[in-house]
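J.: make a model of this:
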Amino acid sequence: MQRTSEFSMETGDVISKVDDDGRPKRTGTTVTASAHIITAVIGSGVLSLAWATAQLGWIAGPLCLVLFSIITWFNSLLLADCYRSPTGARNPTYMDVVKANLGGAKYHFCGLAQYSNFVGTTIGYTITGSISMVAIKRSNCFNTKGHDSGCHISNNPFMIIYGVIQIILSQIPNFNKIAMLSIVASLMSFIYSSIGLGLSLAKIIEGRGEHIAKGLTGKSVGNDFTRMDKMWNSFSAVGDIAFAYAFSLVLIEIQDTLKSGPPENEVMKRASTIGISVSTMFYLLCGITGYAAFGDDSPGNLLTGFGFYEPFWLVDIANLCIAIHLIGAYQVFSQPLYKFVEDCCRKKWPNSKFINGEKSINLPWGGIFSFSLLRLVWRTSYVIMTTIISMMFPIFNDICGFLGALGFWPLTVYLPIEMHLVQAKVPRYSLHWICMRILSLFCLCISLLAAAGSLRGIVEATQTFKFMRSVS
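T.: Predicted structure coming up:
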């Protein structure tokens, strides 16, 4: 590919407009990469960690949070080192990295696991984002009619609103251009997590959670809660915690936004350390204080599940922040999928003006915008598809949990370890090799148990499932 450059009159230097691989110059930094990671990692799932802690108890709950943060951090460091091939060539996607290091069947296996998770995650975010929007309306209804009022509202109109917003944002050309969106989204996650944390602390300080049942081993067996329920809920809780850290499926795509200068792997390792450390801090605070406030009856989501009703305006702000965060997170997980399909189309039809044509439009409020018919048609169609599926199958969140369970081990643990062993030329059956295999086997067991728990959730959800009727 031919390089282009421009001459700087002030310095006399030739400034390249492209990077060492001929692609447009990347501008990402530690700050933007950390924002992408926090946007991908924290999610609204942080508010479900009180429930997860309630299932596991004071000891196992926090221990699992710390353990999986360390596992995720360690494997993210391994994966960051795989970004460049031994020849020094960049690999812009996770699939490219696997192809360069492992090739063959593992390359196709990676693609299947990664892109099915992208689709599942974006559908799940559509459902969850709409529930956060509905929660604002329900909060105002509870404030007017009282807490005992049902205030049940259809999620479908709000899924459509969410979809329309995503159609507009999906026209952002690539991952490099959503840095500001990720920064805003990560800021939103801090706000709503802090609100949930603050409300939990206020309840504890007031003593309202004083006589609530809580124990070292979590929710106690008894009444309508059997030992079997305890076992399945514990599996689901461990799975929720493990997948709360799963951002490996977009790690390489985030690393590919980093500008040349300091080695990309070093910058990515710093960003991963920052992102995971910040996320773990919020996870521990929200999980522990939420359980202390609500005990065994901790809701699945402190804010959309209405663990708190008052002050209603603060709950409204928190749910608005959740919705904004999920809007940004949708783009973080959909941009790699958009790029994959568009790159495939360009390779197959290199002479098509519809596919390869780009038109620059000067927007008075936003500078130069690159418009493409392919982006308009394909990305709009994708958003419409995810919105319709979300409306048709409101139990898809349970299905997403199942897909996440199946994708956690290969994408977060197995493939990074396999590539590390190949790159480092680790001798077979050495202590290093055995330790890596034990870690991989342990995470495989966790993934399978969590998948079983999610499958049980799907079976239970189908008993009350109503086609095209999603109601909060």
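J.: from here on, just use CA atoms for contacts and neighbour counts.
T.: Noted.
J.: quick check: the closest residue to Phe465 other than its chain neighbours vs Ala33, distance?
T.: Computed as Cα to Cα, 6 or more residues apart in numbering, the closest residue to Phe465 that is not its neighbour in sequence is Ile395, at 7.0 Å. For Ile395, the distance to Ala33 (Cα to Cα, to the nearest Å) stands at 32 Å.
J.: give me the more crowded residue out of those two.
T.: Ala33 (28 against 23; other Cα atoms under 10 Å).
J.: list the contacts for the more buried one?
T.: Counting by Cα atoms under 8 Å, 6 or more residues apart in numbering, Ala33 touches Ile254, Gln255, Thr257, Leu258, Met268, Ala271.
J.: so the third one touches Thr30, yeah?
T.: No. Thr257 sits out of contact with Thr30 when judged by Cα atoms under 8 Å, with a separation of 10.3 Å.
J.: shared neighbours of these two, which are they?
T.: Joint contacts of Thr257 and Thr30 (Cα under 8 Å, 6+ apart) do not exist.
J.: measure the residue nearest to Phe465 to Ala242 for me?
T.: Ile395 is 21 Å from Ala242, by Cα to Cα.
J.: same question, Asp256
T.: As judged by Cα to Cα, Asp256 and Ala242 stand 25 Å apart.
J.: cool, Thr412 as well?
T.: Applying Cα to Cα to Thr412 and Ala242 gives a distance of 10 Å.
J.: so Gly218 makes contact with Asp297?
T.: No. Counting by Cα under 8 Å, Gly218 does not reach Asp297; the two are 10.6 Å apart.
J.: which one of the two has more residues nearby?
T.: Between Gly218 and Asp297, Gly218 has the larger neighbour count (other Cα under 10 Å), namely 24 against 17.
J.: residues touching that one, list them.
T.: Thr53, Ala54, Gln55, Leu56, Gly57, Trp58, Asp296.
J.: ok, now with 7 Å
T.: By Cα atoms under 7 Å, 6 or more residues apart in numbering, the contact set of Gly218 is Ala54, Gln55, Leu56, Gly57, Trp58, Asp296.
J.: let's compare: structure for the following, please.
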Amino acid sequence: MDQEFKQEILESGLVACNSAKGELDDDGKPRRTGSMWTASAHIITAIIGSGVLSLAWGMAQLGWIVGVGALLSFSCITYYTSGLLADCYRYPNPVTGKRNYTYRETVHSYLGEKMRKACGFVQFIFLSGSAVGYIITASISMMAIRESNCYHKEGHGASCKFSSNWYILGLGITEIFVSQIPNFHKLSWLSVIAATMSFAYASIGLGLAFAQVISGEGGRTTLTGVEVGMDLTTEDKIWRMFRAVGDMAFACAYSPILIEIQDTLRSSPPENKVMKKANAIAVLTSTTFYMMCGCLGYAAFGNNAPGNMLTGFGFYDPFWLIDLANLCIVVHLLGAYQVLSQPVFNTVESWASNRWPKSKFVSSEYPLNIGKKKLNFSANLLRLTWRTMFVVVTALLAMALPFFNDILALLGALAYWPMTVYFPVEMYIAQNKIKRRSIRWLGLELLNLACFLITMVVACSAIQGFNQGLQTYKPFKF
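T.: Next up is the predicted model:
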């Protein structure tokens, strides 16, 4: 026992020594180097994704009043609850407490084991589903590039229709290689590139929409959106409105990876303060883009706005600019896929390491060399097989269910209430010991209830949309 105690003292001394030298953080792990700007880049990469392309369609279903109100409401709720979540990164004190490395660990610290399992299940489904959605969106953009060049070369009357499945295969193969990046801390460069691409294609979409509006070729818009008539029943109108709300919720959701992003920040100044500033930058940036894309897109296309805004400008003129926008989408979503998938990868790998700590298959790293030159990279058999399997499954699901707006609505329903509202609110109540039935408690729980009810109706509308799509779609057709 004395020998073990001496060993602990020695190890603690080494950690303290290395921490003093700046090599390790206060928890004994390698020193984190993230800043407000890298965190903002991670968030923008995750938040400004495929959701921005559906906002014009969402505005068309809801109209000017409800559409703008819904988008602003989701953005404000996301900003408020992300601040609550940032304070819960450390337990029990937001500045000096013990670190929580993942969203699930944070929930476990404040709400217990049962809630941790529930959170893990929801987070796993949302992040995996988002990976599927990103492959679908990227493949649509790649197919749009081919169609655009086909029409430009063969003429407007040519038959330029292609299957997206070949592109899904190509994206899957690419993601298999990129997914071998060991952890989140190595992804800052990818997030910066991806965030830049998101600004690029959103700006191109905005520019094309603005040009169409000022040219006098904008579509007809109404305060209440698409009107009920011969082509649209009242029932379908209601279902589409709920799906549009789900699309907007998905566009604003990034809380499932907020703790993982916060864990990349350097410890001084306090992580929660830096994260709140990063949240403010990211939410303000994304909301500005969303409002411009949604409103200008709706003004450009009117009530006939397409599900994907960039496919509504045609493939003819200017074809090169639309090609560039779609290429930016592909690059962005390649990075966003990794940002959202890394927490899933790390969850399984951490579980395997704890379950089989002595297994070479799980823990051994094999350095890679090119000739006599050593690379700053190593291979791991678990990482190679598990991550490859994950990418293959998401690619197969993308081929089986390529329903863009319905996928986004369902993901919005699955993630927005539990991950963005329920868990942050309940952890904040537990952390601050807010008394039941107090004014503050009632306000927080009322927000919880309202978002839960919205989630239920959005999920039902998404399932109804899947049912309609599957009646006509033939999966795996090349």
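J.: nearest residue to the residue opposite Gly34 of the second structure in the first structure once aligned other than its sequence neighbours?
T.: Residue pairing (TM-score structural alignment): Gly34 of the second structure is matched to Gly28 of the first structure. Excluding the flanking residues, the one nearest Gly28 of the first structure by Cα to Cα, 6+ apart is Leu258, at 3.9 Å.
J.: what's the burial count for the one you found?
T.: A total of 23 residues lie near Leu258 of the first structure under the criterion other Cα under 10 Å.
J.: would you mind measuring from whatever residue of the second structure lines up with it to Phe184 of the second structure?
T.: With TM-score structural alignment as the criterion, Leu258 of the first structure lines up with Leu265 in the second structure. In this view, Leu265 of the second structure and Phe184 of the second structure are 11 Å apart by Cα to Cα.
J.: what of Thr221 of the second structure?
T.: Taken as Cα to Cα, the span from Thr221 of the second structure to Phe184 of the second structure is 43 Å.
J.: one more: Ala379 of the second structure?
T.: With Cα to Cα as the criterion, Ala379 of the second structure and Phe184 of the second structure are 16 Å apart.
J.: okay, those two: which has more neighbours?
T.: More crowded of Ala379 of the second structure and Phe184, by other Cα under 10 Å: Phe184, with 19 against 15.
J.: correct me if wrong: the more buried one contacts Gln342.
T.: Yes. Between Phe184 of the second structure and Gln342 there is a contact at 6.3 Å, judged by Cα atoms under 7 Å.
J.: mind checking how far Trp232 of the first structure is from Gly275 of the first structure?
T.: Following Cα to Cα, the distance that separates Trp232 of the first structure from Gly275 of the first structure is 30 Å.
J.: which of these two has more residues huddled nearby?
T.: Between Trp232 of the first structure and Gly275, Gly275 has the larger neighbour count (other Cα under 10 Å), namely 23 against 18.
J.: the more buried one maps to what in the second structure?
T.: Match for Gly275 of the first structure (TM-score structural alignment): Ala282.
J.: so which residues of the second structure form strands?
T.: 90-91, 98-99, 366-370, 373-379 (DSSP state E).
J.: any chance of those strands in TSV, plus distance to Thr234 of the second structure?
T.: Below are the strands of the second structure laid out as TSV (distance: least, Cα to Cα, whole Å):
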stretch	distance to Thr234 of the second structure
strand 90-91	49
strand 98-99	51
strand 366-370	61
strand 373-379	56
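J.: nearest to Tyr416 of the second structure, out of these?
T.: strand 90-91 (22.7 Å; Cα to Cα).
J.: so where is the closest one in the first structure?
T.: Taking TM-score structural alignment, strand 90-91 of the second structure hits residues 84-85 over in the first structure.
J.: and what of stretch 345-363 of the second structure?
T.: Aligned by TM-score structural alignment, stretch 345-363 of the second structure falls on residues 338-356 of the first structure.
J.: who touches the matching stretch?
T.: Leu373, Leu374, Arg379.
J.: next up, the contacts around the second one.
T.: Under the criterion of Cα under 7 Å, 6+ apart, the contact list for Leu374 of the first structure reads Phe354, Ile355.
J.: quick one: map it onto the second structure.
T.: Aligned partner of Leu374 of the first structure by TM-score structural alignment: Leu382.
J.: from Ser73 of the second structure, how far out is that match?
T.: 42 Å.
J.: and for Leu171 of the second structure?
T.: Distance from Leu171 of the second structure to Ser73 of the second structure, by Cα to Cα: 34 Å.
J.: these two: who's more crowded?
T.: Shown here are Leu171 of the second structure and Ser73; by other Cα under 10 Å, Leu171 has more neighbours (21 against 15).
J.: residues contacting the aligned partner of that one in the first structure?
T.: Using TM-score structural alignment, the equivalent of Leu171 of the second structure in the first structure is Tyr162. When contacts are counted by Cα under 7 Å, 6+ apart, Tyr162 of the first structure touches Thr126, Ser130.
J.: likewise Ser44 of the first structure?
T.: Ser44 of the first structure neighbours (Cα under 7 Å, 6+ apart): Ile322.
J.: alignment lookup: it to the second structure.
T.: Aligned partner of Ser44 of the first structure by TM-score structural alignment: Ser50.
J.: before we move on, what about Met133 of the first structure?
T.: By TM-score structural alignment, Met133 of the first structure lines up with Met142.
J.: measure that match to Ser163 of the second structure for me?
T.: For Met142 of the second structure relative to Ser163 of the second structure (Cα to Cα), the value is 10 Å.
J.: those two - which one has more neighbours?
T.: The neighbour count for Met142 of the second structure versus Ser163, taken as other Cα under 10 Å, is higher for Met142 (21 against 14).
J.: show me what contacts the more buried one?
T.: Met142 of the second structure touches Tyr167, Asn326, counting by Cα under 7 Å, 6+ apart.
J.: mean shift between stretch 113-124 of the first structure and the second structure?
T.: For stretch 113-124 of the first structure, the mean deviation from the second structure after alignment is 1.1 Å (mean Cα distance after the TM-score superposition for the first structure).
J.: how far does that stretch sit from the chain's center?
T.: 10 Å (Cα atoms, centre = their mean, to the nearest Å).
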